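Asker: The following comprises the amino acid sequence and a computationally predicted model.
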Amino acid sequence: MISIQWIVLAIIQGVTEFLPISSSAHLILPAQILGWADQGLAFDVAVHVGSLLAVIIYFRKALIDITANFFLRLAQKPCDSNLANQGWLILIGTIPAVIFGFLMEHVIETYLRSILVIAMTTTLFGLLLWFADVKAKQVKSLDAIGWKEALAVGFAQALALIPGTSRSGITMTAGLLLGMHKVDAARFSFLLSIPLILAAGTLKTIELLQSPSSYDIQAIAFGSVLSFISAFACIVLFLKWIERSGFLPFVVYRLALGAVLFYLYFS
């Protein structure tokens, strides 16, 4: 890859992984529109590792507390029940995407990675995000939801395997529709991303090790660093933004992107 390609793709991965605008769409589109060659599996793993480290480091205290109390609960020892429950909610919310990804990976890779699909999902789920932002009650905290709500968000996360849907976008939308506060819906979405990105990165790493080839070490190293920096900044700024404002700018962006994609497809 030429340097400009991996710089752009690494920043796109970091920024769009946690914004409700679809990282998969933005990683697919440069190749289709600009004619770039596929960035390669090693680079894909590297940028996902960068974004994974960003969310883990940002939520490190919460993750330590949740994990500790989760295992204390399993051991039937005194613990913070709310934090232990959050561990269960993350686990429950992860299951649908893992199952759906295992069963549908071939179908998605073969039939759904196209500009038309991305245009349709970008527009449709952008409108759904707008509806949830405007109409949902938004009265529940993360501590107030149970396994049914976590499972519902988990099924929404499974839909995000379809390019253009946006994992963060659809999980936040589901959280809002279930009555969660904006910040709590975003927080739960970010926490849910950790096991899913970790699982996907592990599978890609195994695939990479089974088909060894030469790697561009410079691209991998700088790609992971750029992805980490852009993802961390994105998380910080996004949580501050939605605490004061809504999701309308992201809805407008998705509709504009969808319109451009429809134009490209039909022109």
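Answerer: Sure, I can see it.
Asker: all contacts plus neighbour counts: C-alpha atoms, from now on.
Answerer: OK.
Asker: in the helix ranked longest in the chain, what counts as buried?
Answerer: The single longest helix within the chain, with elements called by DSSP state H, is helix 81-111. For helix 81-111, the neighbour count (16 or more other Cα atoms under 10 Å) marks 83-98, 101 as buried.
Asker: any idea which element Ile11 lies in?
Answerer: helix 3-16 (DSSP states H and E).
Asker: Give me the three-state assignment for Leu165.
Answerer: Not Leu; residue 165 is Thr. coil (DSSP: H, G, I helix; E, B strand; the rest coil).
Asker: second one coming, line it up with the first:
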Amino acid sequence: MSLFHIFLVAIIQGITEFLPVSSSGHLILLPALTGITDQGLAIDVAVHVGTLGAVILYFWADVRKAALGTPRMLTGRTDTEGSRLAFLLLIATIPVVIVGACLSALDLSSALRSVKVIGWTMLVFGIVLWWADQRGASHKTAADWNLRDAIVMGLWQALALIPGTSRSGITITGARQLGYERSEAARLAMLMSIPTIIASGVLLGVEVYATADFETAKDCAFAAVFAFGAAYLALGLMMRLLQSINFTPYVIYRIALGLVLLWIAYTTGDPMGPPA
């Protein structure tokens, strides 16, 4: 891969991973709409590692708290702030793991990677995000996160396995619907991304390990660094903006992109669909 191709993939992943606009949808669309060769599984893993590093660094205080509370949580005690956070993150991750395993077992993941699917999910879940953001109350903070809310948000997060949905977007939607403040909804969604990215990265990493070589490792290192920088900047910008604006700008972008993709899919044919 050329350095420009690696840079392009990493920047797209880094910017869109934590914004409610779907990173997977954009990465799937890149080769489909531009003709660029698909970046491959190794680069996918690398950019996810980069974004994982960014969210861990940005929310280091919460991550450290949960990490220190994990041993206590594993003994069945959730009587401290850290062990409680670790437990709730674990519970919130279970739905996406179960649904992901089912999709993989039924070989449905590839069938969902189409411009039509991404167009519809961009459009529909963008409108759902707007509805939840406008109608949702804003009386809860991360300190109010409980078992019921973790399960509900985990179920919302599982929908993100459909390309174009946006993991952060759909989780924020669930949090806003439950009454969390905008910045707190985003904070919880970002923390929930950590075990999810780790789980998917480990699974994909096992597949990549057997075929990795020096050239691939070098490309992956560049991709991870670029993705880390882009993700950290995008995450910081979004969290600052949420102090003064709502999610409507992201909704407008999703709706516009969704309509364009549906127009392409239904008028010129789906670039990722079966041949006519």
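Answerer: Thanks, I have the structure now. This structure is a prediction, so every number in the text was calculated from the model and none was measured.
Asker: Once they're superposed, tell me the TM-score.
Answerer: After superposition, the two chains reach a TM-score of 0.94 (TM-score structural alignment, normalised by the length of the first structure), with 266 aligned residues with a Cα RMSD of 1.8 Å.
Asker: And stretch 44-54 of the first structure against the second structure, how far off on average?
Answerer: Superposing on the second structure and averaging over aligned pairs (mean Cα distance after the TM-score superposition for the first structure), stretch 44-54 of the first structure comes out at 0.8 Å.
Asker: Run the chain-centre distance for that stretch.
Answerer: Centroid separation between stretch 44-54 of the first structure and its chain, computed with Cα atoms, centre = their mean, to the nearest Å, is 12 Å.
Asker: Stretch 246-254 of the first structure now?
Answerer: 17 Å.
Asker: Equivalent analysis for stretch 71-90 of the second structure, please.
Answerer: With Cα atoms, centre = their mean, you get 24 Å for stretch 71-90 of the second structure.
Asker: Give me the contacts around that stretch.
Answerer: The contact list for stretch 71-90 of the second structure (Cα atoms under 8 Å, 6 or more residues apart in numbering) reads Lys65, Ala66, Ala67, Leu68, Gly69, Thr70, Asn146, Leu147, Ala150, Leu191, Met192, Pro195.
Asker: Closest one of the residues you listed to Val124 of the second structure?
Answerer: Nearest to Val124 of the second structure among these: Met192, at 22.6 Å, using Cα to Cα.
Asker: wouldn't the closest one be in contact with Ala92 here?
Answerer: Yes. Using Cα atoms under 8 Å, Met192 of the second structure makes contact with Ala92 at a distance of 7.0 Å.
Asker: got a list of what the one residue sitting closest to the centre of the second structure touches?
Answerer: Residue closest to the average C-alpha location in the second structure (Cα atoms, centre = their mean): Arg167, at 3.7 Å. Counting by Cα under 8 Å, 6+ apart, Arg167 of the second structure touches Pro20, Ser22, Gln157, Leu159, Ala160, Leu161, Ser193.
Asker: Filter those down to the buried ones and hand me the PyMOL line.
Answerer: Restricted to buried positions by 16+ other Cα under 10 Å, the PyMOL selection for the contacts of Arg167 of the second structure reads:
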select buried, resi 20+22+157+159+160+161+193
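Asker: nearest to Phe214 of the second structure, of the contacts of Arg167 of the second structure?
Answerer: Distances from Phe214 of the second structure to the contacts of Arg167 of the second structure, taken by Cα to Cα, are shortest for Ser193, at 29.4 Å.
Asker: Just the buried positions in whichever strand or helix holds that closest one, please.
Answerer: Element membership of Ser193 of the second structure, judged by DSSP H and E, is helix 182-209. Along helix 182-209 of the second structure, these residues count as buried under the neighbour rule (16+ other Cα under 10 Å): 182-197, 201, 205, 208.
Asker: now stretch 63-76 of the second structure
Answerer: For stretch 63-76 of the second structure, by 16+ other Cα under 10 Å, it's Val63, Lys65, Ala66, Ala67, Gly69, Thr70, Arg72, Met73.
Asker: so who does the third one touch?
Answerer: The reference is to Ala66 of the second structure. If you count contacts by Cα under 8 Å, 6+ apart, then Ala66 of the second structure has Glu81, Gly82, Ser83, Arg84, Leu85, Ala86 around it.
Asker: Turn the residues you listed into JSON lines, columns for distance to Gly236 of the second structure.
Answerer: Shown next, in JSON lines, are those (distance: Cα to Cα, whole Å):
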{"residue": "Glu81", "distance to Gly236 of the second structure": "25"}
{"residue": "Gly82", "distance to Gly236 of the second structure": "23"}
{"residue": "Ser83", "distance to Gly236 of the second structure": "26"}
{"residue": "Arg84", "distance to Gly236 of the second structure": "26"}
{"residue": "Leu85", "distance to Gly236 of the second structure": "22"}
{"residue": "Ala86", "distance to Gly236 of the second structure": "23"}
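Asker: Pull the most distant pair out of those.
Answerer: Between any two of those (Cα to Cα), the greatest distance is 8.7 Å, for Glu81 and Ala86.
Asker: Tell me, how many residues neighbour Ile229 of the first structure?
Answerer: 18 (other Cα atoms under 10 Å).
Asker: Following the one helix or strand it maps to in sequence, what is the next regular element?
Answerer: Ile229 of the first structure belongs to helix 217-244 when elements are defined using DSSP H and E. Using DSSP H and E, the helix or strand that follows helix 217-244 of the first structure in sequence is helix 248-266.
Asker: which strands and helices sit next to that next one?
Answerer: Secondary-structure packing of helix 248-266 of the first structure (3 or more Cα pairs under 8 Å, 6 or more residues apart in numbering; DSSP states H and E): helix 115-135.
Asker: Going by neighbour count, list what's buried in the very next helix or strand once past the helix it packs on.
Answerer: Per DSSP H and E, the first helix or strand lying C-terminal to helix 115-135 of the first structure is helix 147-159. Judged by neighbour count (16+ other Cα under 10 Å), helix 147-159 of the first structure contains these buried residues: Trp147, Glu149, Ala150, Leu151, Ala152, Val153, Gly154, Phe155, Ala156, Gln157, Ala158, Leu159.
Asker: State the distance from the closest residue to the third one other than its chain neighbours to Ser141 of the first structure.
Answerer: Computed as Cα to Cα, 6 or more residues apart in numbering, the closest residue to Ala150 of the first structure that is not its neighbour in sequence is Gly93, at 5.0 Å. When distance is defined by Cα to Cα, to the nearest Å, Gly93 of the first structure is 16 Å away from Ser141 of the first structure.
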